[in-house]
Every structure is written in C-alpha cells, then in structure tokens.
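Undergrad: please work out how this folds:
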Amino acid sequence: MPTTPSLPAGDVPRRVHEARSRIGRTRFYDPAYVALDYPGGDVAGDRGVCSDVVIRALRAEGLDLQQAVHEDMRLHFEAYPQHWGLRGPDRNIDHRRVPNLQRWFERQGWSLPPQAQADAYLPGDLVTWTLPGGLPHIGIVSDRSGADGVPLVIHNIGRGTREENVLFAYPIAGHYRPDID
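TA: Predicted coordinates for the structure are as follows:
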C-alpha cells in the first residue's frame, strides 16, 4: 500500500520514530505476565502486546509509564478500572493494560473527543479501540498516510509491531494527545 509522509521529519514526535523502529524487532504478540524490573522494566524486546508499543515509544521521550501508572495507582487505586479483581496495584502489569492507560491518559488531561475525520489525528496521537468481543486495543498515529489519506497506525494486534491502515477499522474508544515536556 503506498504511503506518504504528512509532516517534515523534524516535526514528527520521537515516539513515532521509536514505535516504527520496533517493526521487525517486536515480532511476537505475547500477553504473558512477566515480573519486571522497576522502574524501567520491559518484556523481552522481540515480544509484547499493543500497550508495549506505546510504553516503549513514550519511554524514548523520557516518560516511564510503568512508574507513572504505578505511582498514580498507588495513590488513587479506586480511580482505576477494577476488571481484574486486584486489591492493589501491580507494577509488573498495570501499565500494560489498556483500560489503565486510558484512565491515566485522562487523568493527565490528554483526552480529545474521538472523531470520524482523519485530519483530527496527528502523528504521535494515541488511539484506543474496542475490538470484537469487547477487547481493548491501543496504537500510535503515524506520520504516514495510506493511499486514502487516512493516517496509518503503529500497533501490535497479534503479528508483532506493524504500521497499518486501521485507524477506522474498529470503534474508537479514546483519542489522546500526549503533552510530554
């Protein structure tokens, strides 16, 4: 599928370049629970889930989601989704769960309303979807667009990190614009 850059390279957030650098390196979708170092822990580089694409990309910009989400959950556990029956935060997995990331992004003031127009999404924006079966998913908007003009998304939906034209393939659950200084 032909793609075209939509911004000069210098205007593209570093997280987009970092996410793209995972293509061909993160080859496996692996949701296994792993005990991680803290802070700065990560699963093996050749594997991960959709959230690991975002975690690694934002870490390249100096934001450790493992630490940020864990510290916020320690102080405000009741503000986070309670889907997993936990009694407290778990620094090994909480940042890898899309609903927790959505809540943390909201708490940072990064939320934007989901839109049906492609031009509402900028390179580096984070998008969450609800996949069939109610499964949450997350990806990073690319600086490249498909032949239809829709921005591509860098994500891992089961075949390793890829850059694909999936922005409007599933119902959008959240749209976030990170404000990282």
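
Undergrad: when you work out contacts or count neighbours from here on, use the C-alpha atoms and nothing else.
TA: OK.

Undergrad: how about residue 90, secondary structure?
TA: coil (DSSP: H, G, I helix; E, B strand; the rest coil).

Undergrad: and what of residue 136?
TA: Taking three-state DSSP, the label given to residue 136 is strand.

Undergrad: burial measure for residue 28, as a count.
TA: 18 (other Cα atoms under 10 Å).

Undergrad: likewise for the one 3 residues further on?
TA: Other residues near residue 31 number 17, with proximity taken as other Cα under 10 Å.

Undergrad: does it touch residue 44 like I think?
TA: No - under the criterion of Cα atoms under 8 Å, residue 31 is not in contact with residue 44, lying 11.6 Å apart.

Undergrad: can you check which residues contact both of those two?
TA: The contact sets of residue 31 and residue 44 do not overlap (Cα atoms under 8 Å, 6 or more residues apart in numbering).

Undergrad: here is the second sequence; please produce its structure so I can put it next to the first one:
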Amino acid sequence: MEDLTADTTSGKKRRTRRTITTILIVVVCVIAAVAFAVLSCYQHTSSRRPDNQYSGTIEQVDVLEGALAYVGTHPKYKSRYYNIGYPDDGYGVCTDVVANAMKAAGYDLMELVSEDIVAHPDYYDIVEPDKNIDFRRVKNLQVWFRNNAISLTTDVSDTQEWQGGDIVIFENHIGVVSDRRNKDAVPYVIHHNDPWQKTYEQDIGGADEILDQMRSLTGGCILAGNGSHIPNKQLTELMEFISAQYFL
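TA: Got it, this is the predicted structure:
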C-alpha cells in the first residue's frame, strides 16, 4: 500500500513538472514570436519614394531627406537628457526627428531656439533656459516655428498645400510631412511617438488635431496663419516699427 502511494505521489510530481515545463516553453515561444514581430517590422520606412507632385523646394527636400536619414538609423524611443543636446546613443523622441531633419537643411535648432529664447523671453514660458534640452520640447519648437517660419493651413483636405518637408505640430507631438500620400491624398507623417509604433512614416494626418503646419522662410508658399506671408515675430516687429515711425 505504501509503495502504491509513493508511486502515485511520484507520478503527480512528474506530471506537474511536465505541465510547468510545457507552460514555460509556450511562454518562451510567445515572447520570442512577439520579439521577432517587433524587430521585423519596428520603425522601418521604405527607401523607395513616390514619384508625385507633392515634393517642395530644394530646402524642403533637404528637410524631408534629413528626416528619412535620421529614422533610417532606427532610433529607439526614450526621453533622456544629453549634455551635448543631440542624442548620440541611438535613442530619441519626436522632436529629434525634426531637429535632425532641419539640421540636414542647414538649421541648427539647438542654437536657433536658444538664441530666440534669449532675444524674446516673453514668447517662451521658460523659467531657466537650458540650451541642451529647450530645442527638444514641442512647445518651444512651436513658438520658434511660429516666430520664424510661414504658418500654413491645418486642413488636411487642402492637399495641395501640404508638401514633403513641411513641419506638422500636434498637441504635444511634432513631425515632418512626408511626400507619401494615402488614397485621399492626405500626407503621411514622419515621426517618432512611442516604442511600439510599427513604422516611422504613418498615415496619421487625420488622427489628431493639428495645431500648426509650418514651412521655412525660403520655402515660399501661402496661407499664413496671421493673414500674411510674414511670421509672427517679424510681423510684430514690423508693426512696432511702423508704430514708432508714424504714431509717436
């Protein structure tokens, strides 16, 4: 009787071990499958560009190509502080897409935003400016672009006013307008929003409220948000100059 009890207990233990082993194997296989899926499709953007009419000026092309070159390095999403300003370790956030894209076109936003904060502190809600991080904040880039670039339409149905290399600003997010379009001719956006997005270049133009679409001064175009082709800062300075000349 004792031998039967021992054999039964031993058999239960073996079955329990087999069950646990099977569960562990299944868990490992699931994790491996998820990891493979993420690594195989994570953040890849096609190098083949569409042949269409939505490319802009040479400068806009530089911005677009700069954005594509940056995401082509497959940066991983993580917000960190860098003493040199620009991330150099393979990590980044949405503002780094724009900063690197603009740098490819000859605009160093780290320097430009810092200079604008010093020159116009009232435009920025910053207690202690920090050159290394200020240009990597969406709200600061929004102010800088409004002060130094042309404000365009935010209506994605106005498809002809969207060109590759423009900058698009959402609530707490920013990206570069692609030359790729969906079936309705709404542009894709090159951006970096979180660690789990499948590609850097996505059809998100109508997903969230767009606050601004901007274009650098030499890019030309129309539909300035203040009713003119003049950026807000220059418009303010022009009005102050006119007021000083004619009304004092």
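
Undergrad: residue 207 of the second structure pairs with which position in the first structure?
TA: In the first structure, the residue paired with residue 207 of the second structure is residue 169, using TM-score structural alignment.

Undergrad: correction: residue 114 of the second structure
TA: That one, residue 114 of the second structure, aligns with residue 70 by TM-score structural alignment.

Undergrad: which ones are touching that match?
TA: Counting by Cα under 8 Å, 6+ apart, residue 70 of the first structure makes contact with 89, 90, 91, 94, 95.

Undergrad: would you turn those residues into a markdown table with neighbour count and distance to residue 76 of the first structure?
TA: Shown next, in a markdown table, are these (neighbours: other Cα atoms under 10 Å; distance: Cα to Cα, whole Å):
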| residue | neighbour count | distance to residue 76 of the first structure |
| --- | --- | --- |
| 89 | 19 | 10 |
| 90 | 15 | 13 |
| 91 | 22 | 14 |
| 94 | 19 | 13 |
| 95 | 24 | 14 |
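
Undergrad: circling back to that earlier point, give me the mean distance between the one helix or strand the match of residue 114 of the second structure maps to and the second structure.
TA: Using DSSP states H and E, residue 70 of the first structure sits within helix 65-76. Once the two models are superposed, helix 65-76 of the first structure sits on average 0.8 Å from its counterpart in the second structure (mean Cα distance after the TM-score superposition for the first structure).

Undergrad: mind listing what's buried in that helix?
TA: 65, 66, 67, 69, 70, 73 (16 or more other Cα atoms under 10 Å).

Undergrad: can you tell me the element the spatially most central residue of the first structure falls in?
TA: Geometric centre of the first structure, nearest residue: residue 54, 3.5 Å, by Cα atoms, centre = their mean. Secondary structure assignment for residue 54 of the first structure, by DSSP H and E: helix 50-59.

Undergrad: can you tell me what part of the second structure that helix aligns to?
TA: Counting by TM-score structural alignment, helix 50-59 of the first structure corresponds to 94-103 in the second structure.

Undergrad: tell me roughly how far the matching stretch lies from the first structure on average.
TA: Aligned to the first structure and superposed, stretch 94-103 of the second structure gives a mean residue distance of 0.5 Å (mean Cα distance after the TM-score superposition for the first structure).

Undergrad: in the first structure, which spans are strands?
TA: Assigned by DSSP state E, the strands in the first structure fall at 4-5, 28-29, 47-48, 111-112, 126-131, 135-145, 151-156, 161-164, 172-176.

Undergrad: can you lay out those strands as CSV showing distance to residue 79 of the first structure?
TA: Converted to CSV, the strands of the first structure look like this (distance: least, Cα to Cα, whole Å):
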stretch, distance to residue 79 of the first structure
strand 4-5, 39
strand 28-29, 29
strand 47-48, 26
strand 111-112, 16
strand 126-131, 19
strand 135-145, 18
strand 151-156, 27
strand 161-164, 30
strand 172-176, 17
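
Undergrad: just those strands: most buried one?
TA: Most buried of the strands of the first structure by mean neighbour count (mean count of other Cα atoms under 10 Å) is strand 151-156; its value is a mean of 29.

Undergrad: so which elements touch it?
TA: helix 14-21, helix 50-59, strand 135-145, strand 161-164 (3 or more Cα pairs under 8 Å, 6 or more residues apart in numbering; DSSP states H and E).

Undergrad: give me the residues contacting it.
TA: 16, 19-20, 29, 48-50, 53, 118, 121, 123, 138-146, 161-167.

Undergrad: the second structure: matching residues for that one?
TA: So strand 151-156 of the first structure sits over residues 187-192 in the second structure, by TM-score structural alignment.

Undergrad: and the matching stretch, how far out from the chain's middle?
TA: Centroid displacement of stretch 187-192 of the second structure relative to its chain, using Cα atoms, centre = their mean, to the nearest Å, is 7 Å.

Undergrad: repeat that for stretch 23-30 of the second structure.
TA: So, by Cα atoms, centre = their mean, the centroid of stretch 23-30 of the second structure is 35 Å from its chain's centroid.
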